[in-house]
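Chemist: Fold the stuff below for me.
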Amino acid sequence: MRMQRAEGPRRAPGALEAEVLTILWEAEDPLAPAEVQDRLEGDLAYTTVVTILSRLYDKGVAAREKQGRSFRYHAVEDEAGLAARQMTKVLDNEPDRTSVLARFVSNLSMSDERELRKLLGKPGAKD
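Modeler: Here you go, the predicted structure:
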């Protein structure tokens, strides 16, 4: 007998991973898959939650620790760290990094440009 998915709007690609990651960021301690499942919106199967947690672990954005016969998960990085990792991944996949960086920098707002200059320790950064 085949189980049917509960009717309702489908999540956008990657949305479920983002929801799970947000739950991990907000948790003070590592969570078991059942605890993540309880905090998620909607009626998701336990196996689906385990699959998402395993994917996040495989991507290196979640870590896990063995407790008994199962794992507890926690986020490896905060949101800023994850965004930085994604930006690095995009650069790593581009054959012309210089052009990508130049385009990125040329599209920064003045305040973002000042922040970048401060971070790089370049002259011209005004507080």
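
Chemist: only C-alpha atoms for contact and neighbour calcs from this point on.
Modeler: OK.

Chemist: could you list every residue that touches the residue nearest the centre of the chain?
Modeler: Nearest to the geometric centre of the chain sits L82, at 5.3 Å (Cα atoms, centre = their mean). By Cα atoms under 8 Å, 6 or more residues apart in numbering, the contact list for L82 reads V61.

Chemist: Secondary structure element for it, which one?
Modeler: Using DSSP states H and E, L82 maps to helix 79-92.

Chemist: Confirm for me that L53 is in contact with Y73.
Modeler: Yes: shown here, L53 and Y73 form a contact pair, counting by Cα atoms under 8 Å, at 7.4 Å.

Chemist: Common neighbours of these two, please.
Modeler: P33, A62.

Chemist: More neighbours: which of the two?
Modeler: Set side by side, L53 and Y73 show more neighbours around L53, with 27 against 23, by other Cα atoms under 10 Å.

Chemist: Would you verify that that one is located in a helix?
Modeler: Yes: according to DSSP: H, G, I helix; E, B strand; the rest coil, L53 belongs to a helix.

Chemist: residues in contact with it?
Modeler: L53 neighbours (Cα under 8 Å, 6+ apart): E17, V20, P33, A62, Y73.

Chemist: hey, where'd the strands end up in the protein?
Modeler: For the chain, the strands defined by DSSP state E occupy 62-67, 70-75.

Chemist: Second input sequence below; structure requested for side-by-side comparison:
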Amino acid sequence: MRRLGDLEAQIMDRLWSWGRPATVRELVDDLNKQRPLAYTTVLTVADILHGKGLLQRQKQGRAWRYEPTRSREAYTAALMQDALDVSPDRSSALAHFVERISQDEQEALRQALRSLTGDQPE
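Modeler: So this is what the prediction gives:
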């Protein structure tokens, strides 16, 4: 899974934040608060995201309503998995990753691992 381009990320961020399907018109109106974008540009990028499987769409009248196919967290996990997949030494890559994250993030990782394995903290 490739990282999102700038406009792709902005579209996905809005849809994840809103937590509801939205039309291209709604996206354009919100995006235009920061920079001018043509309706057709946003439509094209939304269609690309749909083609990549990141958005699903449903027809409503003459417009499509788009919504993410996965959560922001699931997307991030897929990026992390892809990053691990390119390393010939996954254990070392994981160790380097853990060295770079904060103590709070390390504890969150420990808790996630415990919840998956059913282990209780000592």
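
Chemist: picking up where we left off before, average distance between the helix holding L82 of structure 1 and structure 2?
Modeler: In the superposition with structure 2, the average deviation recorded for helix 79-92 of structure 1 is 1.9 Å (mean Cα distance after the TM-score superposition for structure 1).

Chemist: So which bit of structure 2 is that helix matched to?
Modeler: Alignment of helix 79-92 of structure 1 against structure 2: residues 72-85, by TM-score structural alignment.

Chemist: Please identify the buried residues of the matching stretch?
Modeler: Y75, L84 (16 or more other Cα atoms under 10 Å).

Chemist: chain center to that stretch, what's the gap?
Modeler: 9 Å (Cα atoms, centre = their mean, to the nearest Å).

Chemist: Repeat that for stretch 72-88 of structure 1.
Modeler: Worked out by Cα atoms, centre = their mean, stretch 72-88 of structure 1 lies 5 Å from the chain centre.

Chemist: Then stretch 107-118 of structure 2?
Modeler: The answer for stretch 107-118 of structure 2 is 22 Å, by Cα atoms, centre = their mean.

Chemist: Tell me which residues touch A62 of structure 1, please.
Modeler: The contact partners of A62 of structure 1, by Cα under 8 Å, 6+ apart, come to L21, L53, L56, Y73, H74, A75, V76, E77.

Chemist: Of the residues you listed, just say which sits nearest to L40 of structure 1.
Modeler: Closest approach between the contacts of A62 of structure 1 and L40 of structure 1, by Cα to Cα: L21, at 10.8 Å.

Chemist: Give me the neighbour count for the residue nearest to that closest one when sequence neighbours are not counted.
Modeler: Sequence neighbours aside, A75 is the residue nearest to L21 of structure 1 in space, at 6.7 Å (criterion: Cα to Cα, 6 or more residues apart in numbering). A75 of structure 1 is flanked by 25 other residues according to other Cα under 10 Å.

Chemist: cool, and D47 of structure 2?
Modeler: D47 of structure 2, neighbours per other Cα under 10 Å, totals 19.

Chemist: Identify the residue of structure 1 aligned to it.
Modeler: By TM-score structural alignment, D47 of structure 2 lines up with S54.

Chemist: Let's have the contacts of L53 of structure 1 in TSV, adding distance to L108 of structure 1.
Modeler: Below are the contacts of L53 of structure 1 laid out as TSV (distance: Cα to Cα, whole Å):
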residue	distance to L108 of structure 1
E17	28
V20	30
P33	40
A62	30
Y73	36
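
Chemist: With respect to V100 of structure 1, which of the residues you listed is nearest?
Modeler: E17 (27.2 Å).
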